[in-house]
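Colleague: next one to model:
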Amino acid sequence: MDGYIMRKTQTRNTKGKIIAAAWKLFYEQGYEDTTVDEIIRAAQTSKGSFYHYFSGKDALLSTLAYLFDEKYEELLGEMDESMGSFEKLIYLNNELFTMIEDSISIDLLARLLSTQLITRGEKSLLDRNRLYYRLLRQIISEGQEKGELRADVSVGEIVKIYALCERSFLYDWCISGGEYSLRSYSQRMLPMLLADFRL
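Modeller: Sure, this is the predicted structure:
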């Protein structure tokens, strides 16, 4: 059992290192100017390991959701448990959008969103097994149990609206070329959009 856990952790660490290195390089020097060899060097892994997880550089475009979930995992350890459920949702959004604004180029975000529109296969942003969706369901369920959020609307419906709002902000930010602060705009607007769910 311990061997299995170690292998799983090592797999996650290797894959995570490749993804983190790739997106850092994409941000610093652009997607087109980043090579697989540079990603391998930055991740301190081998070519065999890279191709074990990814068929090529293009396959990394759909991994941004993985990077987002890594951020959520980090935030889980930092989130103040005394916050109400509504405040937790706003906090998660603010922290994620801060990360996006500071370290993900608009061009790459737009590429991810466009691949999600045309792909017939896995749509990583909609994967209900992602930590993102599990965390949202947990926070909203707790909020309903504590009487902080409306219980006459299902957990799934509130999760869907929240995720829809976030994707809408990201899409608009991309098509407007980042002419405004994603984080600041969302800080102002998201509480208003979700206000009807709050008790």
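Colleague: hey, let's count contacts and neighbours off CA atoms from now on
Modeller: Fine.
Colleague: verify the contact between residue 106 and residue 180 for me.
Modeller: No. Counting by Cα atoms under 8 Å, residue 106 sits too far from residue 180 to count as a contact (11.9 Å).
Colleague: ok, the spatially most central residue of the chain - contacts?
Modeller: Centroid-nearest residue in the chain: residue 68, 2.5 Å away (criterion: Cα atoms, centre = their mean). Residue 68 makes contact with 96, 132, according to Cα atoms under 8 Å, 6 or more residues apart in numbering.
Colleague: please report how far it lies from residue 51.
Modeller: Counting by Cα to Cα, to the nearest Å, the gap between residue 68 and residue 51 amounts to 22 Å.
Colleague: try residue 62
Modeller: Distance, residue 62 to residue 51, by Cα to Cα: 15 Å.
Colleague: please generate a structure for the following sequence too, so the two can be compared:
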Amino acid sequence: MTGGKKHKETKGDKTKKELYTTALRLFRKKGYENVSVSEIAREAGTAKGTFYIHFPSKVAVVTEMLHYYDDTYEMTAAHLPADCSPLFAIQRLIEESCSFTCKIIGVDLIRVLYTQQLYKNPGEQEEMDYNRPLYKLFTHFFAEGQKQGLFNQQQQPLAMTIWLIRAIRGVFYEWAMENGNFDLIEETRNFTNVLLLGFQR
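Modeller: Take a look at the predicted model:
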């Protein structure tokens, strides 16, 4: 299962990506609160006004992380072996989500993302959008697993997806609360494997 066709990258797309990657680098280096929009624009080699063309605020850069998470999920799914089991596919997606969070995002920005989402109404919370690739991919693989007799038929694929993502999000929350003081990949793997075992026949 792969994502849709990607549109050709424009000059504006490249500028937005440069602003995003520059901001992320500065956030990781100095901390979110210690980085200004002016500094991001300067380091990216563009004007402050250009920043606001692409992002309405500094926190919007953090929300943009969700799109990069989505790209990671779609890329992972596209490179899965054709004959892999649905369970393996789900486990790989979980692992890649953790790896991206540890290596690219970091504890500070996960806190900012969660805080920013909490201030929104449920319908405006991008992280909770069931149309996001991770929801669609998990639902697809749970459905395939049911067809193959791997998962039980007691729950709908979307319901299993929602429970699994809640479990992952809970571990991420604890990781942020504890300032990254445990192995996120290992802890998430151990926790979600118990849940996945409960879904199996």
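Colleague: rewinding a little: who's more crowded, residue 62 and residue 51 of the first structure?
Modeller: When neighbours are counted by other Cα atoms under 10 Å, residue 62 comes out ahead of the other of residue 62 of the first structure and residue 51, with 18 against 13.
Colleague: so where do the helices sit in the first structure?
Modeller: Ranges of helices in the first structure, per DSSP state H, are 2-29, 36-43, 47-53, 64-78, 85-103, 106-118, 131-145, 155-175, 182-194.
Colleague: quick one, which of those is nearest to residue 124 of the first structure?
Modeller: helix 64-78 (6.2 Å; Cα to Cα).
Colleague: what do we get in the first structure for residue 171 of the second structure?
Modeller: In the first structure, residue 171 of the second structure lines up with residue 169, judged by TM-score structural alignment.
Colleague: return every residue with contacts to both of residue 106 and residue 180 of the first structure.
Modeller: Contacts common to residue 106 of the first structure and residue 180, judged by Cα under 8 Å, 6+ apart, are residue 173.
Colleague: which one's more surrounded, those two?
Modeller: Between residue 106 of the first structure and residue 180, counting by other Cα under 10 Å, residue 106 is the more crowded of the two (20 against 10).
Colleague: that older thread, and the helices of the first structure as JSON lines, adding distance to residue 124 of the first structure?
Modeller: JSON lines is the format used below for the helices of the first structure (distance: least, Cα to Cα, whole Å):
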{"stretch": "helix 2-29", "distance to residue 124 of the first structure": "14"}
{"stretch": "helix 36-43", "distance to residue 124 of the first structure": "21"}
{"stretch": "helix 47-53", "distance to residue 124 of the first structure": "15"}
{"stretch": "helix 64-78", "distance to residue 124 of the first structure": "6"}
{"stretch": "helix 85-103", "distance to residue 124 of the first structure": "17"}
{"stretch": "helix 106-118", "distance to residue 124 of the first structure": "8"}
{"stretch": "helix 131-145", "distance to residue 124 of the first structure": "11"}
{"stretch": "helix 155-175", "distance to residue 124 of the first structure": "13"}
{"stretch": "helix 182-194", "distance to residue 124 of the first structure": "22"}
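Colleague: ok, which of those comes nearest residue 125 of the first structure?
Modeller: The nearest among these, by Cα to Cα, is helix 64-78 at 5.9 Å.
Colleague: what angle separates the closest one from helix 106-118?
Modeller: 110 degrees (axes from the mean of the first three to the mean of the last three Cα atoms, to 10 degrees).
Colleague: show me the contacts for residue 159 of the first structure.
Modeller: So residue 159 of the first structure contacts 133, 136, 137, 140 (Cα under 8 Å, 6+ apart).
Colleague: can I get the residues you listed in JSON lines with distance to residue 44 of the first structure and neighbour count?
Modeller: Below are the contacts of residue 159 of the first structure laid out as JSON lines (distance: Cα to Cα, whole Å; neighbours: other Cα atoms under 10 Å):
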{"residue": "133", "distance to residue 44 of the first structure": "31", "neighbour count": "19"}
{"residue": "136", "distance to residue 44 of the first structure": "34", "neighbour count": "22"}
{"residue": "137", "distance to residue 44 of the first structure": "36", "neighbour count": "18"}
{"residue": "140", "distance to residue 44 of the first structure": "39", "neighbour count": "25"}
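Colleague: how near is residue 13 of the second structure to residue 19 of the second structure?
Modeller: 10 Å.
Colleague: the two: which is more packed in?
Modeller: residue 19 (25 against 12).
Colleague: counterpart of residue 127 of the second structure in the first structure?
Modeller: With TM-score structural alignment as the criterion, residue 127 of the second structure matches residue 125.
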